[in-house]
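*Asks:* quick one, fold the following:
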Amino acid sequence: MKYIIACLLLGAFSQGAWALDAADQQRLNDIQQSWAHIQYEVPEGQRTAAFEKLAAQASRFTQERQSVAEAWIWSGIVTSSWAGAQGGLGALGKVKEAKADLEKALAIDPKALQGSAYTSLGALYDRVPGWPIGFGDSDKAGEFLELALRMNPNGIDSLYFWGDHLYRQKRYVEARAALQKALLAAPRPGRETADAGRRKEIEALLVDVNKKLG
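*Replies:* Alright, predicted model coming up:
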């Protein structure tokens, strides 16, 4: 399960949440930056405890600002990352909680953070085991990821997860094109750690794609 959601690291979706007030935006920024630090800089053995603490912080945000879609998106992201760090079948409960948070965000505002809830849900459906263990479904993953790409066609995350989906579907030529485009995504101010970590993931996946293509 660690790899299943380790890349859900949707730690980096949009450059800003224009609908938020200043206090909410700062709160969101703090969660985003903490997520990137834990995912890409904290030693693997320490991530579970760090994500657990951050998940509590993200959950408070949703409870205090229940109408803020961005809060629910990041609660879902953090919870799924916590599950990925924990690993094992015991993490499936957290994955389901993350799914519920992301669905709540979509119900409030599907356009929040440039469609990041669609990206996150698509990544979950791609990586979680299918029935009877989990809710994984590659067809649903593709539908969500295509929606995310329409909303954010040049985003590093939307392109990365779309490229990863294509790779899983053995559509290697298309996957390479998506991943190469992802590497050209504009940097996001304040998201330097997340961008750097994501680029390393893209480059690693490109190595695998190119091996398949010979």
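
*Asks:* going by C-alpha atoms from here, please, whenever you check contacts or count neighbours.
*Replies:* OK.

*Asks:* hang on, isn't residue 209 packed against residue 166?
*Replies:* No - judged on C-alpha atoms under 8 Å, residue 209 makes no contact with residue 166 at a distance of 9.9 Å.

*Asks:* more crowded one of those two?
*Replies:* Ranked by neighbour count (other C-alpha atoms under 10 Å), residue 209 and residue 166 place residue 209 first, with 24 against 20.

*Asks:* before we move on, the earlier item: okay, and the common contacts of residue 209 and residue 166?
*Replies:* Here residue 209 and residue 166 share the contacting residues 172, 175, scored by C-alpha atoms under 8 Å, 6 or more residues apart in numbering.

*Asks:* what ranges does this protein have for its helices?
*Replies:* Secondary structure of the chain by DSSP state H: the helices cover 2-6, 22-41, 44-64, 69-86, 92-108, 116-127, 138-151, 156-168, 172-182, 192-213.

*Asks:* just the angle between the fifth one and helix 116-127, please?
*Replies:* Put plainly, it is helix 92-108. Orientation of helix 92-108 against helix 116-127 (axes from the mean of the first three to the mean of the last three C-alpha atoms, to 10 degrees) gives an angle of 150 degrees.

*Asks:* which parts of helix 92-108 are buried?
*Replies:* 92, 94-106, 108 (16 or more other C-alpha atoms under 10 Å).

*Asks:* on contacts alone, who are the packing partners of that helix?
*Replies:* Applying 3 or more C-alpha pairs under 8 Å, 6 or more residues apart in numbering; DSSP states H and E, one finds that helix 92-108 makes contact with helix 69-86, helix 116-127.

*Asks:* tabulate those in CSV, adding columns for distance to residue 200 and mean neighbour count.
*Replies:* Formatted as CSV, the helices and strands packed on helix 92-108 follow (distance: least, C-alpha to C-alpha, whole Å; neighbours: other C-alpha atoms under 10 Å):
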stretch, distance to residue 200, mean neighbour count
helix 69-86, 17, 29
helix 116-127, 18, 28
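
*Asks:* one more, please, to line up against the first structure:
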Amino acid sequence: MMKWMAAAFVATGMLASTACADEVDNAVLVLQHEWAQANYKTADDKKEAVFKALVDKAAALDAKYPDRAEPKIWEAIIRAGYAGAMGGVSSMFNAMPQMKQGRDLLLAAEKIDPHALHGSVYTTLGSFYYMVPGGFIGFGDDDKAMEYLNKAIAMAPNDMDANYFMGDYWMEHKKYKKAIPYLEKVIALPAVTDRPVYSAGRKAEAVEKLKKAKK
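*Replies:* Predicted coordinates:
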């Protein structure tokens, strides 16, 4: 009897864990879709408000599941989108706290599960470190950017974002020949399952950068 009860408790725990995982995965997929709509389908003058609302939604999901890496990763990505959408003279001062908070979320996610979402922790950290200014303004660091981007490519060589941001890194440093194979790979990769808007948008960005790289 005791063995049966123990087995029942284990089975119940496994079902609860699976249900929780499904709930988090589904909620993250919703964030991914909403981010894609905000990033690729929203007018520039409306993006800041849309991203602000999305930040609040992502933060709530992270607060609900603090031991999961995926909500932290997507809160960081959305905060970066919010920072990028900010306008006006003071945008740099308003945006930088969002980027710093995003970086801290990613570092926390790395401790939980560095393999989550095909190594998106490393892809996103890499992009943060080369996009953000260094010095007194921000935490930008090209060496750290390359370290993280290399980890991302090693972990997920066929990931669309890992290749895109490696290509973009080389574009930013005017190393166009180095950028070309990564951008070409983004264009050649199949669309990401269940993320058509993102896939089309990312591929379109890669096409435009590849044109510049080949000039």
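
*Asks:* overlay the chains and give the TM-score.
*Replies:* Superposed pair, TM-score by TM-score structural alignment, normalised by the length of the first structure: 0.87. Supporting alignment: 194 aligned residues with a C-alpha RMSD of 1.5 Å.

*Asks:* so who does the residue most central in space within the second structure touch?
*Replies:* For the second structure, the residue nearest the mean C-alpha position is residue 77 (4.3 Å; C-alpha atoms, centre = their mean). Residue 77 of the second structure is in contact with 102, 124, counting by C-alpha under 8 Å, 6+ apart.

*Asks:* same deal with the one 5 residues further on?
*Replies:* Contact partners of residue 82 of the second structure, counting by C-alpha under 8 Å, 6+ apart, are 47, 48, 51, 52, 55, 95, 98.

*Asks:* how about residue 160 of the second structure, what's its partner in the first structure?
*Replies:* Aligning on TM-score structural alignment places residue 160 of the second structure opposite residue 156 in the first structure.

*Asks:* against residue 200 of the first structure, how distant is its match?
*Replies:* 12 Å (C-alpha to C-alpha, to the nearest Å).

*Asks:* tell me which of the two has more neighbours.
*Replies:* When neighbours are counted by other C-alpha under 10 Å, residue 156 of the first structure and residue 200 differ, and residue 156 comes out ahead with 28 against 12.

*Asks:* rewinding a little: the residue nearest to the centre of the second structure matches what in the first structure?
*Replies:* Match for residue 77 of the second structure (TM-score structural alignment): residue 77.

*Asks:* how close does that match sit to residue 3 of the first structure?
*Replies:* 15 Å.

*Asks:* cool, and residue 202 of the first structure?
*Replies:* 15 Å.

*Asks:* ditto for residue 165 of the first structure
*Replies:* Distance from residue 165 of the first structure to residue 3 of the first structure, by C-alpha to C-alpha: 14 Å.

*Asks:* repeat for residue 54 of the first structure
*Replies:* Distance, residue 54 of the first structure to residue 3 of the first structure, by C-alpha to C-alpha: 20 Å.

*Asks:* more neighbours: which of the two?
*Replies:* Remark: of residue 54 of the first structure and residue 3, residue 54 carries more neighbours, 22 against 12, as counted by other C-alpha under 10 Å.

*Asks:* pretty sure that one contacts residue 31?
*Replies:* Yes - in terms of C-alpha under 8 Å, residue 54 of the first structure counts as a neighbour of residue 31; the distance is 7.3 Å.

*Asks:* residue 127 of the first structure -> the second structure?
*Replies:* In the second structure, residue 127 of the first structure lands on residue 131 (TM-score structural alignment).

*Asks:* residue 108 of the first structure too?
*Replies:* So residue 108 of the first structure corresponds to residue 112, using TM-score structural alignment.

*Asks:* need the contact list for the nearest residue to residue 185 of the second structure once chain neighbours are set aside.
*Replies:* Leaving aside its sequence neighbours, residue 185 of the second structure sits nearest to residue 163 (C-alpha to C-alpha, 6 or more residues apart in numbering; 7.0 Å). Going by C-alpha under 8 Å, 6+ apart, residue 163 of the second structure touches 153, 157, 182, 183, 185, 186.

*Asks:* now do stretch 202-210 of the second structure: which range of the first structure does it align onto?
*Replies:* Aligned by TM-score structural alignment, stretch 202-210 of the second structure falls on residues 198-206 of the first structure.

*Asks:* now what about the matching stretch, what contacts it?
*Replies:* Contacts for stretch 198-206 of the first structure (C-alpha under 8 Å, 6+ apart): 156, 157, 160, 164, 176, 179, 182, 183.

*Asks:* buried residues in that stretch?
*Replies:* Neighbour-count burial for stretch 198-206 of the first structure [16+ other C-alpha under 10 Å]: 198, 199, 202, 205, 206.

*Asks:* now distance to residue 144 of the first structure too, for the residues you listed, in JSON lines please.
*Replies:* Shown next, in JSON lines, are those (distance: C-alpha to C-alpha, whole Å):
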{"residue": "198", "distance to residue 144 of the first structure": "20"}
{"residue": "199", "distance to residue 144 of the first structure": "22"}
{"residue": "202", "distance to residue 144 of the first structure": "20"}
{"residue": "205", "distance to residue 144 of the first structure": "21"}
{"residue": "206", "distance to residue 144 of the first structure": "22"}
